[in-house]
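**Q** Could you work out the structure for the sequence below:
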Amino acid sequence: MHPMLKPALRRAWRGRGTVQFGVTRAHAVKFGPLDIATGSFLELLDGTRGLPLLREEARTLDLSDHQVDTLVGRLANAGLIDDVRAAGPETDALRNRPGALDRHRPDLASLSVVHPEPGGGMRRLAARRAMRVQVRGAGRVGAAIAAVLSGSGVGRVEVLDGGHTEPWDVSPGGLPPTAVGERRDTAARQLVRRSAAGAAPRTAETAGSPAGGEPGLSLVVVAPRDGLSAYAPDPRSAEPWIASGTPHLYAGVMEATGVVGPLVLPGGTACAGCLALERAARDEDWTRMLSQWRSGRRTAVQACDLGLATAVAGLAAAHALSFLDGELPASTGTRWEAALPLLDWRAERMGPHHDCSCGAAGHTRRERSSGTGARQDTMAG
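**A** Presented below is the predicted three-dimensional model:
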């Protein structure tokens, strides 16, 4: 291990003997007490020295080996130490691609802040290369989501959509003006390739797999050009993902209203069927109106403001990456919604419906009766 104080966390002395690492409330940590010697020792934690050399140099500061080990251990337990040489075949493969790693340094810095264990950021960034995500939709929202996921290191990003690119599909973070007239799926594949920091790895898990909800698919992001399919998703389209246990996240813009979520964990959180049953129970006319909205040929261009579409795409991509990195983001079983012009993001919890065949309601009841649930750890700053 070559300990390094996480460079993404800015340091400031709060007074004699106490250092604050980090500025923001979410990740700031106060650390102390420190005397002059231990304060000077912090400057040695730059990732260039292993523990034996650190102990040797610390003796010139009158610090014993025990003091060094104790201090490094305390810093690591506080989430302040990174290991620049985190081991593993995936991290070694990423480290051997310096051009790609340079592209990902901001992502790596962010992961090091979010995940406290030494080397945790590098391991998660490397793990993304083996993941496979499918984005359903190549409009202003879906194409931008695919580009962000690919640019963030997800090894294989597939985009499914039909037809040809229209001028109103173009966006700064998505399909370019030169794509107008091209097949949407072809243009989206080119966008994904341009956004990636190098070629995707070819593994037994990802090579040659057919599209769909089969094993090997880490996540499906449903971001249709028709925002109604994200705002009121059709349960029938989600049946293959429910059956295969494939997580899926909805995102889109409908009538100048952006939605992100819910992230559906099949059998664990509310699905599209649960949403449909709940809405029908609250509004007896909902099913009748929805069938009218879905029927017929729509020729009008969607009310999908570019700024809102970009915000939705960015938020959805961030939630997707958080999930791929092993967390349960705030969209899990929850829809986030904001409408122009005020853009006040509000969260609506989507509970499983007891009449839905997905079984999530039974899972929730068992979880409540057994007293289990998600554990949340917080680190005070």
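
**Q** okay, CA-based contacts and neighbour counts for the rest of this
**A** Will do.

**Q** ok, which stretches of the stretch 101-250 of the chain are strands?
**A** For the stretch 101-250 of the chain, the strands defined by DSSP state E, counting those that start in this stretch cover 132-136, 156-160, 219-222, 248-254.

**Q** Reformat these as CSV; add mean neighbour count and distance to Ala126.
**A** Listed next are the strands of the stretch 101-250 of the chain as CSV, based on neighbours: other C-alpha atoms under 10 Å; distance: least, C-alpha to C-alpha, whole Å:
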stretch, mean neighbour count, distance to Ala126
strand 132-136, 22, 13
strand 156-160, 23, 13
strand 219-222, 25, 17
strand 248-254, 28, 22
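
**Q** next up, for comparison:
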Amino acid sequence: MHPMMKPALRRAWRDRQSVQFGVTPAHAVTLGPVDTATGALMELLDGTRGLPLLCEEARAMGLPDGRAEALVNRLTAAGLLDDPTAGGPAVAALRKRAAAHDRLRPDIASLSVIHPEPGGAAGRVAARRAIRLQVRGAGRVGASIAATLSAAGVGRVEVLDGGYTEPGDVAPGGLSAEAVGDRRDAAARRLVRRAAPDRPPRVAETQDPVGREPGLSLVVLAPRDGLAAYAPALQESEDWIAGGIPHLYTGVVEATGVVGPLVLPGCTACAGCMERGNADLDPGRGRLLAQWRSGRRRTVAACDVALATAVSGLAACHALSFLDGGAPASAGTRWEVSLPQLSWRAQRITPHLDCVCGAAGKTEREHTSAVAPTHATMNG
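**A** Sure thing, here's the model as predicted:
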């Protein structure tokens, strides 16, 4: 082990005997009592020394035997230490791709704040390279999500959409003005490649031991028609459920942005649960949906570029949290934000007894434990 204080956490003496690591209340940790000599020893924890050398340095500073080991154990228990040599073969391979590693260093630093184990952050970023996901929709929201996930190190980001890029599809972080007139899917693929920290993984890098392609870890549904994200078609929802594919809905309709629900088939409430619940509360819902979806009028979709950018960023965060093994707040919940107030509000979706997804048969404990499945489960 080569102990290193997590560089992402700013360090400051709170008083003469305690040190605060981190600025924000969400992740700050205060450690004490810490004497001046131990504080000086902390300065040596920069990842360049193994534990034996640290012990020698501590003795040279006049510290008693065992002080270095005790400090390392204490800091590790508090989630304040990292190890630049940890993380296994995938992390070692990432370090060899120096340009990609440099691009992803800020992401690793960020993850180190929320994953306490040494090497845990680098391991999660390295694992993203083997992930395969789809973004369905290459408009202002979907293209930006695809580019962001690719830039975050996800190895295989597939974008599906039809038609040709229109001027209204152009957005910062998404399709460029130069792509207008090109096929949307082709333009989005170019965008994904440009955003990636390095070349896409070779097929052999992502196959399992018997040579099979990885399954989809996640599908992000970001249709250009925001209505299809706000009120998804039940047949499409049932197809994802039957395939056991986790999926996240997001988009902008009129002046409202939505992120969620993130659906874990059979475990959390799905779009079908949501629509059936809405129909129970509003008997006229079906008639409205039929008219909204009729397509009799061809109009420019209302999609504010700043709102679309905010929605795509939040959706990408939720997707990455799930892919890294976390439990984002969009699981079984829809988040909405509307102009001009811009106050996010959550709508918890209750599993519906008549829905084919089967989530209604789960207990609350089962719903909670299923939110963060392993990559093996997602890819299986």
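
**Q** Which of the strands of the stretch 101-250 of the first structure sits closest to Gly99 of the first structure?
**A** Gly99 of the first structure sits nearest to strand 156-160 of all those, at 18.5 Å, using C-alpha to C-alpha.

**Q** what residues does the closest one touch?
**A** Applying C-alpha atoms under 8 Å, 6 or more residues apart in numbering, the contact partners of strand 156-160 of the first structure are 129-138, 143, 146, 149-150, 185, 188-189, 192, 200, 206.

**Q** Counting only helices, which of those make the cut?
**A** Among the contacts of strand 156-160 of the first structure, DSSP state H puts 143, 146, 149-150, 185, 188-189, 192 in helices.

**Q** Max pairwise distance over those residues: which two?
**A** The span of those, defined through C-alpha to C-alpha, is set by Leu149 and Asp185 at 16.2 Å.

**Q** okay, the two: which has more neighbours?
**A** When Leu149 of the first structure and Asp185 are compared for neighbours, Leu149 comes out ahead with 25 against 20, by other C-alpha atoms under 10 Å.

**Q** Go ahead and confirm that one touches Leu321.
**A** Yes - counting by C-alpha atoms under 8 Å, Leu321 is a contact partner of Leu149 of the first structure at 7.3 Å.

**Q** report the angle between the axes of the longest helix seen in the second structure and strand 132-136?
**A** Assignment by DSSP H gives helix 305-323 as the longest helix of the second structure. In terms of direction (axes from the mean of the first three to the mean of the last three C-alpha atoms, to 10 degrees), helix 305-323 of the second structure departs from strand 132-136 by 150 degrees.

**Q** Output the contacting helices and strands for helix 305-323 of the second structure.
**A** helix 142-151, strand 218-221, strand 247-253, strand 256-263 (3 or more C-alpha pairs under 8 Å, 6 or more residues apart in numbering; DSSP states H and E).

**Q** Now render these as TSV, adding distance to Val180 of the second structure.
**A** TSV is the format used below for these (distance: least, C-alpha to C-alpha, whole Å):
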stretch	distance to Val180 of the second structure
helix 142-151	13
strand 218-221	22
strand 247-253	21
strand 256-263	24
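
**Q** do you know which of the ones you listed lies nearest Asn73 of the second structure?
**A** helix 142-151 (34.8 Å).

**Q** other SSEs contacting the closest one?
**A** strand 132-136, strand 156-160, helix 184-195, helix 305-323.
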